[in-house]
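Enquirer: curious how this folds, go ahead:
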Amino acid sequence: MKNTFYIIAIIFSLLFITSCSDYLEKEPDTELDIDMVFQNKTKVEAWLAGVYSGIPNPGIDWLNRHGWEIFGDDLTASSRWQQWDWKNLPKIFGEWTPNTSWDGSYWNRMPQNIRQAYIFMERVKALPDSDLPQSEVDNMKAECRFLVAYYYWLMVKTYGPIPFQPDYIVPSDFELSDLMVGQTPFDEIIAYLDNEMLEASKLLPASYQNIEKYGRVTSVMCLTIRAKMLLFAASPLVNGNDWYVGHTNDKDQELFNTTYDPQKWVKAAEACKLLLDLAEASGYQLYKVYNDDGTIDPFTSLESMWWTGFQEGNKEILFPYSRIHDDDNFKYYSSKAITPEFGGGGGLGVYQGLVDAFFTENGLPIDDPESNYVENGFSDSKEVRNTAWKGGTGVEGEVTFSGTYNMYCHREPRFYTAVSFHGGWYPLANRKYDFLRNGLDNNYTHDAPQNGYLVRKKIYPTDSPKTGSWKWRQVFLYRLASSYLDYCEAVNEAYDTRSAREDALVYLNMIRERAGVRKYTLDAVSLNDPNFITVADNQDAMRDIIRRERRVELCAEGTRWDDIRRWKIADQLTEVSGACYGMDFSGTNTSEFFNRTVFQTRVWKNAYYWFPIYIDEINKNPNLTQAPFWE
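Expert: Coordinates of the predicted model:
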C-alpha cells in the first residue's frame, strides 16, 4: 500500500518536471517502485528536478499566470486581452471572489512540491558506484530543506496564515480527519521558516564553480529569501496592524500579532546584513559597464545586465532562474511589449505613475521645485550624454531627439532603459515609436499601447517574434540591488539614528551611482553640487527616498506588488484603487495625444491584501478560516 502511494506521487510529480539546469535535465521512467527510483542516479536527479519545478517563472508566471506585475502599478496590460483568458485582469477591476480561479494555485501546487521534497530527503542515499557520493546527497537534502521553506513562504506571503505541519508526510493509511487542519499563526510559521532557511544556508556553498550546477540552491539564495521574508514580516501589513484583531483560527488563536514589535525590524536588518556580508565576500557585486574614460556607463549597465549571465561576469544575480529550455521564461513577457508589426502583442505598457516616479537628470523627483522638470512642449535640441548606448536615437551617446516631448527629456538613465514612449527610438524598427492613433505602433485595437507607453525594461532591442530572433538572457528572481534596498529600509526602520541612516546611504548611493544620478548625503551641500543631494537627517525623510528608489530601480521585476501590500499603501494609490492615467492613445496628433487621460479605472478592496482561500477548500475543510475581509 505504501509503495503504491509513492508510485502515484512520483507519477504526478514527474509530469511537471522542468529542468533547473543541464544537471537537472533528466527524463525519468515513471512507473517505478519507489525503492528503484532512489537506486538510480538519473532518477534521483529527475526527482530533485521535480522539487525545483515549483519555483515561479518570472516571465509568464509573474505577468499572467500569477499576476504579480499586473496587480501592482508598474505594468499595465491591455484590458481587452481578457478575451484570451487573462484571468488576472478582471481581478484588478474588482471582479474577484473566493470562487475566482487563479492559475498560480499555490494552495494546491506548493504542497505537492513540498511533499516531494520531504520524500526525497527521507529516501535519497549515496550511490558510490554511480558517482553520487554522500557529500552530494547532503547538498541535495539541504537544497530541499530550503525549497520546502521557500514554498511555504510563497504560500504564506500569498494567503497569510496557512495550515502548517512541517516534516509531515501524509501516511498511506491516513484518516480524513488528519487533513482537516486549521491555520497556524503567522509569526509561528515565520519563526520556523526563518530557522530552516538559516540552517540550510550553513550547509550550502555561496556559489558553484561547476557551470552545470548553476541554478542549484546556494547559501546566498537561502539568505536572500530569508531576509526578504523577515522584511515582509516586520512591515506594517503584519506588524501591529489592528485591522486583523479578532482574526482567529479554529483553536481561537489570533492569526496575526496586532501589537507592533520594533524588534522585527532589528531582526530583518540583521538578516539583510548577514546576506550582504556573505554575498560581497563571495564576489557578488553590482553589474557595471564602463565608458572609455573610466566612468560608469549607466545606460549600458542597466540594459545589458539582463542579457549578461553570471558566468559572463554579471555577479549581481543572487537568485537565478535556470530552466534554460523553458521558452516562456522571457519570450512571453517580451512578445507582449513588441508591436504587432513584428508579431508581438503591443499592449504591455507602464502606468503614468511609474513614468512620473523616475527622477530627473539631476537626481531629484519631478515634484521637487529644483528638479528642472518641464512637462509640456517639445525640446529644441537633441540630448547627448557620456554613454556608448545607442538606444536613445540609434546614435551612440544621443539620448533623445530634438522635438521630443519635454516630459521625456532630461530624465535619469533608468527611465530610458525602462519605458518606450512616443517619439523615442524603436531599435527593432530602426525608427521612432509612433503611438498616435492609427500610427505605425498604434492600430487602436487590443494590441496597442492603451495609455501611450510600452515597457522597455528586459526587452532586448532586436528581439522579434515574427522572425523568431531572440537574444538569450539570464532570467533571475532577485539581484543584489534589491537586497541593498532591503537593507536600507530595514536598518532605517530598526534604528532611528544618524549612524543607521549613514549606513543605509552607503548602499543606496551604490545603486544611484550605477544609475548615473547624484548620491545623497546627510550633510548640507549646495543645491547645485554635482555629486550630492542633501536629505534631511530623520527617519521619515529616509523612508521616503528609499521607497522612491525601490519604485524605479526595481520596477517591472515583480517586487512592487509585495511592497505596496506590506507597506499597507495599496488602498491609497490612485492607479491601484482608482483612475489610471497615461497619454491619450485615441489622439491622432500630438496636441490630442499628449494629455493626461484616464484609460481605465481599477477597483480595490482591502480583502485584496491577501488572496482568498478557494471556496471549495473552505467547503472541504471546516477548520479553515477565510482570509481577512473575504467572508
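Enquirer: drop to CA atoms for contacts and neighbour counts, all remaining ones
Expert: OK.
Enquirer: quick check: the gap between Tyr507 and Asn314.
Expert: Going from Tyr507 to Asn314 by C-alpha to C-alpha, to the nearest Å gives 18 Å.
Enquirer: scratch that, Ile169
Expert: 40 Å.
Enquirer: out of these two, which sits in the busier spot?
Expert: Neighbour count, other C-alpha atoms under 10 Å: between Ile169 and Asn314, Asn314 has more, with 19 against 13.
Enquirer: neighbours around Ala200, how many?
Expert: Neighbours of Ala200 (other C-alpha under 10 Å): 23.
Enquirer: same thing with Thr467?
Expert: 9.
Enquirer: which residues are in contact with it?
Expert: Phe342 (C-alpha atoms under 8 Å, 6 or more residues apart in numbering).
Enquirer: is it true that it lies in a strand?
Expert: No: if the criterion is DSSP: H, G, I helix; E, B strand; the rest coil, then Thr467 is coil and not within a strand.
Enquirer: so where do the strands sit in the stretch 301-450 of the chain?
Expert: 317-320, 349-350, 383-384, 398-400, 419-421, 425-426, 431-432 (DSSP state E, counting those that start in this stretch).
Enquirer: before we move on, what about the stretch 51-200 of the chain?
Expert: 75-76.
Enquirer: ok, Glu25 - contacts?
Expert: Taking C-alpha under 8 Å, 6+ apart, one finds Thr18, Ser19, Ala46, Ala49 in contact with Glu25.
Enquirer: and it, how close does it get to Ser19?
Expert: 5 Å.
Enquirer: now list whatever residues contact both of these two.
Expert: Ala49.
Enquirer: Ala200 touches Phe146, doesn't it?
Expert: Yes: counting by C-alpha atoms under 8 Å, Ala200 touches Phe146, with 5.7 Å between them.
Enquirer: what is in contact with these two at once?
Expert: With C-alpha under 8 Å, 6+ apart as the test, Ala200 and Phe146 both reach Cys222.
Enquirer: how about this one, so we can line them up?
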Amino acid sequence: MQKHSYIITTCFVFIAATAMTGCKRYLDRAPGADVSSTDAFVNFTNFQGFTEELYSCVPEFTSKTWACDWLLGDEIIHKTGVTWLNEQFDNGDSWSWTTGEWISWLDAPTYNSDPGTGFSKGLWPNSWYGIHKANLGLANLDKLNATQEEKDLVKGQLLFFRAWFHFELMTYWGGLPYIDTVLSSGGKLQLPRLSYQEMANHVADDLRAAADLLPVDWDNTDAGKATLGKNQLRITKVTALGYLGKNYLYAGSPLMNRSSTGNASFDAGYCKKAADAFAELLKLVDSHATWIKLIDFAHYSDLFYTNGGNFIPGYPEAVFQNPVYSSWFAGCPWGPSSIFGEGNIGGGYVSPNARFVENYGMANGLPIDDSASGFDPNDPWANRDPRFYHDIVTDGNQIIKGSAPADKEKYRYANLSIGGYSRDNTSIGRTGYLLRKLTPMTANNIDGFPNNYLHLSYMRLADVYLMYAEAVLQGYGSATSTGPNYLTPEAAVNKLRDRCGAGQVGPQYVADKDRFMGEIIRERAMELGFEEEIRYNDLRRWLLAGTVKYREKTAIDFDRAADGKPINIKERLLITRKFDDKNYWLPLKISDVNLYPSFGQNPGY
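Expert: Have a look, this model is predicted:
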C-alpha cells in the first residue's frame, strides 16, 4: 500500500452505493429502535453498512478544540486566562470532563455517529451507543446470508468494537458493567459494576475472538478487494491483538491491580498474557504479513500531519485510527496544528512543559541527569536525542521559511529568551519552548498556514514495541528475558532508538529492572508524548500521577549571550497540579450513578 488520496469522509463506504444507503439509514435511528432483518442483516453488503457506523462512533480527540485540549497529562501548559480541560485538571477539578463538554472530547450532550464530523463526538455517550449497536449486530448474525469469510469479517468487527468501547470506558472510569446483550428498553437496570480486572477478562475474550476472525490485511480478502488499496483504517487481526495486549497490560498495571485486589504493584500473570499478545502481533510484522511497520525517521512527521500533502497521516505505522472526518481547523491559524503567528506567537494556546522536555535524553541514549551523558547545562540543547529536535522548538531555531517583508524578517528565527519576541509569559512560548511535533514550521502568518491536516493514531507500532518491553520486563523480571520466545525488552526499546539514530539503552540500565523501567517511562515520553491520551493514562496506571515530579509544570528563563547561547538559565515553577488519590479515576456523571443503586460512584466523589 502506498500513500494515497483516499480520505474517508463518509462511514467507510464499503460497496459505495448500496452500503452507503444502508449506513445512512441507520444513522437517524434511536439507539433502541428495532431494525428489520430484511433490511440491515440480510446480506453482507447491508450488514457491513450497518457495522460501519461503529467506526464513526470513535471520537476524533484532536478536533474538539483548537488548543491541544486532548492532552490531559504533564506535557503542556496552556496560556493564562482561559478555560481548558487540562487547566481544570491542573486545578484538581476532575468533574470538568463533563461540566465543560465543549472543551472535552470525553463528553458530549448525546451520542454522535455522523461520519462527516469529529467535532461533537464524546467518548462517554458514543461508547455506550457503540456497545448497544455491536450487541444488536451480534444478536442478528444468524440472519446473515453470506460466505464464511464475510460472516467472520462482520462478527470480528462487532466483537472488536464491543471490547474497544468497554476498554476505553474502564480506562478512565474504572470497572463498569460489561454489557454483552441487547438491553430491553423496558427492562430493570441492575447490572453491577465489575472490578477492573473482571471487566478486562471480558474484554480479552472478545478481542481474542475478534483476532481469530479478522484478516491480517483486508486487501487479501475477497470482500476487501472492493476497496483494494484503501483499507488503511479497517480493523484487522493486528488491531485486535494490539488491544488484547494493551488490555492485559493495563489490567496488570499498579493502579488497576490495586483497584481490583488491593495490591499496588504489577501483576506478572496479566503482564505475561500481554507479552504473548504483543509477540503474536510483532511476529506478523516481522514476517511482512501486514503492511504495518515502523516508518523511517526521515518521514517521521507523516505519522502526525500532512503539511499540505494528500494522504492520511499514520501510514504505515498506525495500528488503530479513528476515521478521517472533515476537519474545520485544516489550514486554520487557530487550529491545534497551527501554533505560530507573527513573532511566532499565534493562534496556539499551549507550550511544552519544560519539566516534561527534560525526558528527552542525549544523542548517546543516556538521560540528561546521568553523569556520563555529556549534558552541558550551559549548552542544554546540544547533542540531544533526534526526537528532541523534531518535537521541540528552542531559541534560535528557524521558523519562517519563505521571503518576508523587511519589518517581519526578524521573526525568521525564534527568540524565546526573556523579553524575546517569540515569548509571551502569559501565552505561547511561556515556558521557553514551542511545540513542533504536530506542526509544520510553515504554519505561520508569513508562510501562509498551509492546508495542513493533523491526524493522530489511537495506537501505533512504536507504542506496541514499548508496551511489549514493559510487559516482558514486569512479567518475566528482566530486561534481557526473551519472554514468549521473542525479543528481549532491551531489543524492543532499541528498535525505536535505532530508528531515530539515538544511542541504545546503556548496559547499566539493562542490568537493573527498576532502572530499565525508568528508561521505558522516559522512552514512552520521548516517542509518544503529545499524542492522544497516552501519557495521561501511563502516569495514572503506573500510580505516578500523584508524584510531585509529574505534577509540576515549569518554564526555563534565560538571557542570550553574544554568541547566541543561553545564559543565566533558571527553571521557574509555573504550577503544581492538585492531585488527590481520587483523581486516579474520573467521577461518573451523577445522572448515570442515580440510575440504579448498584451503579455506584467512584471513591472520593
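Enquirer: quick one on the thing from earlier: can the strands of the stretch 301-450 of structure 1 go into JSON lines with extra columns for distance to Ile225 of structure 1 and mean neighbour count?
Expert: As requested, the strands of the stretch 301-450 of structure 1 are exported to JSON lines (distance: least, C-alpha to C-alpha, whole Å; neighbours: other C-alpha atoms under 10 Å):
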{"stretch": "strand 317-320", "distance to Ile225 of structure 1": "9", "mean neighbour count": "24"}
{"stretch": "strand 349-350", "distance to Ile225 of structure 1": "27", "mean neighbour count": "28"}
{"stretch": "strand 383-384", "distance to Ile225 of structure 1": "40", "mean neighbour count": "16"}
{"stretch": "strand 398-400", "distance to Ile225 of structure 1": "37", "mean neighbour count": "24"}
{"stretch": "strand 419-421", "distance to Ile225 of structure 1": "29", "mean neighbour count": "23"}
{"stretch": "strand 425-426", "distance to Ile225 of structure 1": "37", "mean neighbour count": "24"}
{"stretch": "strand 431-432", "distance to Ile225 of structure 1": "41", "mean neighbour count": "16"}
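Enquirer: out of those, nearest to Gly343 of structure 1?
Expert: Gly343 of structure 1 sits nearest to strand 425-426 of all the strands of the stretch 301-450 of structure 1, at 14.8 Å, using C-alpha to C-alpha.
Enquirer: mean distance of the closest one to its aligned residues in structure 2, please.
Expert: Superposing on structure 2 places strand 425-426 of structure 1 at an average distance of 1.5 Å from its equivalents, by mean C-alpha distance after the TM-score superposition for structure 1.
Enquirer: now that strand: which residue numbers in structure 2?
Expert: Strand 425-426 of structure 1 corresponds to residues 398-399 of structure 2 when matched by TM-score structural alignment.
Enquirer: do stretch 187-197 of structure 1 as well
Expert: Using TM-score structural alignment, stretch 187-197 of structure 1 pairs with 197-207 in structure 2.
Enquirer: contacts for the matching stretch?
Expert: Here stretch 197-207 of structure 2 has contacts from 159-160, 162-164, 166-167, 175-178, 240-241, 243-244, 247-248, 251, 256-257, 260, using C-alpha under 8 Å, 6+ apart.
Enquirer: gap between stretch 185-200 of structure 2 and the chain center?
Expert: Relative to its parent chain, stretch 185-200 of structure 2 has a centroid offset of 27 Å by C-alpha atoms, centre = their mean, to the nearest Å.
Enquirer: now that stretch: buried residues?
Expert: By neighbour count with 16 or more other C-alpha atoms under 10 Å, stretch 185-200 of structure 2 contains the buried residues Arg193, Leu194, Ser195, Tyr196, Gln197, Glu198, Met199, Ala200.
Enquirer: stretch 205-220 of structure 1 too?
Expert: Buried residues in stretch 205-220 of structure 1 (16+ other C-alpha under 10 Å): Ala206, Ser207, Lys213, Tyr214, Gly215, Arg216, Val217, Thr218, Ser219, Val220.
Enquirer: so what corresponds to Tyr351 of structure 1 in structure 2?
Expert: So, by TM-score structural alignment, Tyr351 of structure 1 is matched to Asn353.
Enquirer: surely that match touches Asp74?
Expert: Yes: here Asn353 of structure 2 reaches Asp74: they are 6.9 Å apart, a contact under C-alpha under 8 Å.
Enquirer: structure 2: which residue goes with Lys228 of structure 1?
Expert: Using TM-score structural alignment, the partner of Lys228 of structure 1 in structure 2 is Lys246.
Enquirer: its match - that's part of a helix, no?
Expert: Yes: counting by three-state DSSP, Lys246 of structure 2 is part of a helix.
Enquirer: ok, now which ones touch the closest residue in space to Tyr152 of structure 1 that isn't next to it in sequence?
Expert: In space, and not counting its chain neighbours, Tyr152 of structure 1 is closest to Met110: 7.2 Å by C-alpha to C-alpha, 6 or more residues apart in numbering. Neighbouring residues of Met110 of structure 1 by C-alpha under 8 Å, 6+ apart: Gly54, Tyr151, Tyr152, Met155.
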